[in-house]
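1. This is a predicted model, with the sequence first.
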Amino acid sequence: MTVPHTSRARALVVCRDGDAIPPELHGAVIAIGNFDGLHRGHQSLIATAVEAAHRESRPAAILTFDPHPRAFFAPQASHFRLTPEPVKLKILAQLGVDVAFIRRFDATLAGTSARDFVHDLLHRQLGASALVIGGDFHFGRGREGTPAVLVELAGEEGIGVTTVGTVKDDGSAVSSSRIRAALEVGDIGTANELLGYRWFVEGEVRHGDKRGRVLGYPTANLRLDEGCHLAHGIYAVRVAVAPGEVRDGVASFGRRPTFDNGAPLLETFIFDFSGDLYGRSLDIEFIGRIRPEERFESAEALVEQMKRDEARAREMLAASRESELRSFIG
């Protein structure tokens, strides 16, 4: 099942803990999950919820949690979030979702029984009319709630439950962990195939040391989330510089070993573009990896390699136009 393509995002309502739910959004069909990545499996759940909502003339919603439960239970570990909340909300708006219910995952929620999760949260607070889940969905204290338990408890409240089958690729389930593993080695092609769209990041352009301008390659610099484990290297990218304006480019993500070996930074050279982007938020989607990050003996040697990187990026970007992969930027 695929999600119908919409040419532009609808107005997505976000309801957090304690927020009043607008009356017109009561009785929603709710897909439940962490939805990190919003990959093809997640999109199948959401499409099922959207289609059911349309049939019943009800709102389509998702229920998700922040922080990710894994980050709550292991706060000392670095968690690679594929879609930080601003990115997640942009995608949800384009998938036809009317409302995103975001609940804080804390000790109270972690200790909630399966029965109270259904009665207090899903029924009393959110007023769900129907639920959509994946076959591996667990909920409640100690993960005591299973899909079968949800069907029973939700049925007591008059709430229907639809369980969506696993989406597979090459015989294995499409999962956030598989996508993280691909990105950690720079395998953009596999990551994008599992996502069903081109992975992208969002960030504010900040001032740097202006070294790229001196080298003839001025860049827009973004600091990504500290937990981002994207492999350091050079990438062919596309950049949404303004609504409806997407430009090709080449980006370096890493520590700049030729110069300072500093904190990881995404530095993007946008082809055929001039303008002041400082302080603006950019969406940058990844098309493919050109090479790993490396140290050069001189700035001149680096510039020569950058010219080759630019040429290769242009080739990759031209070839990618034949792809049927979806883009959520621009």
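-> Arrived safely, thanks for sending.

2. Only C-alpha atoms from now on, for both contacts and neighbour counts.
-> Fine.

3. Quick check, central residue of this protein?
-> residue 83 (2.6 Å; CA atoms, centre = their mean).

4. That one contacts residue 36, doesn't it?
-> Yes: Residue 83 lies in contact with residue 36 (CA atoms under 8 Å); the separation is 5.7 Å.

5. Now do the helices in this protein.
-> For the chain, applying DSSP state H gives helices covering 40-56, 69-73, 85-94, 107-110, 114-116, 147-156, 176-184, 188-195, 211-215, 299-320.

6. Turn these into a markdown table, including distance to residue 268 and mean neighbour count.
-> What follows is the helices of the chain, written out as a markdown table (distance: least, CA to CA, whole Å; neighbours: other CA atoms under 10 Å):
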| stretch | distance to residue 268 | mean neighbour count |
| --- | --- | --- |
| helix 40-56 | 28 | 22 |
| helix 69-73 | 30 | 14 |
| helix 85-94 | 19 | 18 |
| helix 107-110 | 40 | 14 |
| helix 114-116 | 47 | 19 |
| helix 147-156 | 45 | 17 |
| helix 176-184 | 18 | 19 |
| helix 188-195 | 17 | 21 |
| helix 211-215 | 10 | 12 |
| helix 299-320 | 11 | 15 |
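
7. Below is an additional structure, to be compared with the one above:
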Amino acid sequence: MSVLFDKQIIALGFFDCVHMAHRKILETARQAALSMGVKSAAITFTGNIKTMPVVYDYDERVKLLSELCDNLISFEFSDDFKSMSAENFLMLLINKYNAVGFVCGYDYTFGKNAAGNSAFLSAFAKEHNFFCSIEVPLYCDGEPVSSTKIKHLLSEGNIVAANKLLVKPYHITQRVVHGRGQGHLFGCPTINFLPKNNVLLPKYGVYSTMSDINGKLYCSVTNIGNKPTFGDDVVSIETFVDGFSGSVYDSNVTIIFKDRLREIKKFDNASQLKQQIFEDIRRSKLCCE
């Protein structure tokens, strides 16, 4: 098996949403790599290794992780991979990816049937004379920072609390698609996304957001859910951007979430909805200051 990588300290994990505890793991790997004169790396997976939806898909995880380490090692969570023993997984990282050390969280598990854990990793590293660091829990408001906690907060619509735990504020980056055009009809055109399969969305509702369009930030309001005023039950992500009037169809736009403003409401007519959108924008500007 040929080695294609420089020597590396590898951060182990799934890194579902790249939160503050993940950053601690990655920073430990980076500092250890610097002291040893080697590279730092993180592993991630092209698919979802868990049954629950992820916070960020593979492409977004790659962007976030790339800012925190030198290299990324991507695996497909295939049947062959799932059947690999914990020891064989570590030997793969050593023999193919030139690992000279490992960093993981206290609750990390790996290998077939999750047989490997932090104690197994420590013993393996000691036996092979490799660097190893097991990171203790990182607490915020008395609770350990975890992907599970962040998912729970998002499912409740608690963006402010979730953003305290994330390395970067919760955001959605997607290609803009054509909507039904109702916003154009009453003077409030919107940017539309379709939800991605197996990617978690915050609780349905209306949110204060910032929209990054071609590198420029605009105050905005985002509706996640249906559109009962128009009898539209299809779940979508629809954003009204204050002060922007251009076309962004088929372009990538990032929506950065600041706070939840209200529940979705059915209005008697489009004029009432328009008035509410302007009120939502007024409140959103306060959140974005």
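-> Noted; the coordinates are in hand. Since this is a predicted model, take the numbers as computed values, not measurements.

8. ok so, going back, of the helices of structure 1, which is nearest residue 228 of structure 1?
-> helix 176-184 (8.8 Å; CA to CA).

9. matching residues in structure 2 for the closest one?
-> Under TM-score structural alignment, helix 176-184 of structure 1 corresponds to residues 147-155 of structure 2.

10. The matching stretch vs structure 1, mean deviation?
-> Compared with structure 1 after fitting, stretch 147-155 of structure 2 deviates on average by 0.9 Å (mean CA distance after the TM-score superposition for structure 1).

11. Switch the helices of structure 1 over to TSV; also include distance to residue 293 of structure 1.
-> Output for these, formatted as TSV (distance: least, CA to CA, whole Å):
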stretch	distance to residue 293 of structure 1
helix 40-56	30
helix 69-73	29
helix 85-94	26
helix 107-110	41
helix 114-116	48
helix 147-156	45
helix 176-184	13
helix 188-195	15
helix 211-215	16
helix 299-320	11
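
12. Could you identify the longest strand within structure 1?
-> Counting residues, the longest strand found in structure 1 (DSSP state E) is strand 281-292.

13. what sits against whatever residue of structure 2 lines up with residue 232 of structure 1?
-> Mapped onto structure 2 by TM-score structural alignment, residue 232 of structure 1 lines up with residue 204. Neighbour list for residue 204 of structure 2: 157, 223, 224, 225, 263, 264 [criterion: CA atoms under 8 Å, 6 or more residues apart in numbering].

14. among those residues, which ones are buried?
-> 157, 223, 224, 225, 264 (16 or more other CA atoms under 10 Å).

15. Residue 189 of structure 2 versus the last one, what's the distance?
-> Residue 264 of structure 2 sits 18 Å away from residue 189 of structure 2, going by CA to CA, to the nearest Å.

16. Ok, the second one next?
-> According to CA to CA, residue 223 of structure 2 and residue 189 of structure 2 sit 13 Å apart.

17. Equivalent analysis for residue 285 of structure 2, please.
-> 18 Å.

18. Pull the contacting residues for the residue nearest to the centre of structure 1.
-> Taking CA under 8 Å, 6+ apart as the test, what residue 83 of structure 1 contacts is 36, 37, 38, 201.

19. Export these to JSON lines and append columns for distance to residue 20 of structure 1 and neighbour count.
-> Output for the contacts of residue 83 of structure 1, formatted as JSON lines (distance: CA to CA, whole Å; neighbours: other CA atoms under 10 Å):
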{"residue": "36", "distance to residue 20 of structure 1": "25", "neighbour count": "20"}
{"residue": "37", "distance to residue 20 of structure 1": "27", "neighbour count": "25"}
{"residue": "38", "distance to residue 20 of structure 1": "26", "neighbour count": "26"}
{"residue": "201", "distance to residue 20 of structure 1": "31", "neighbour count": "21"}
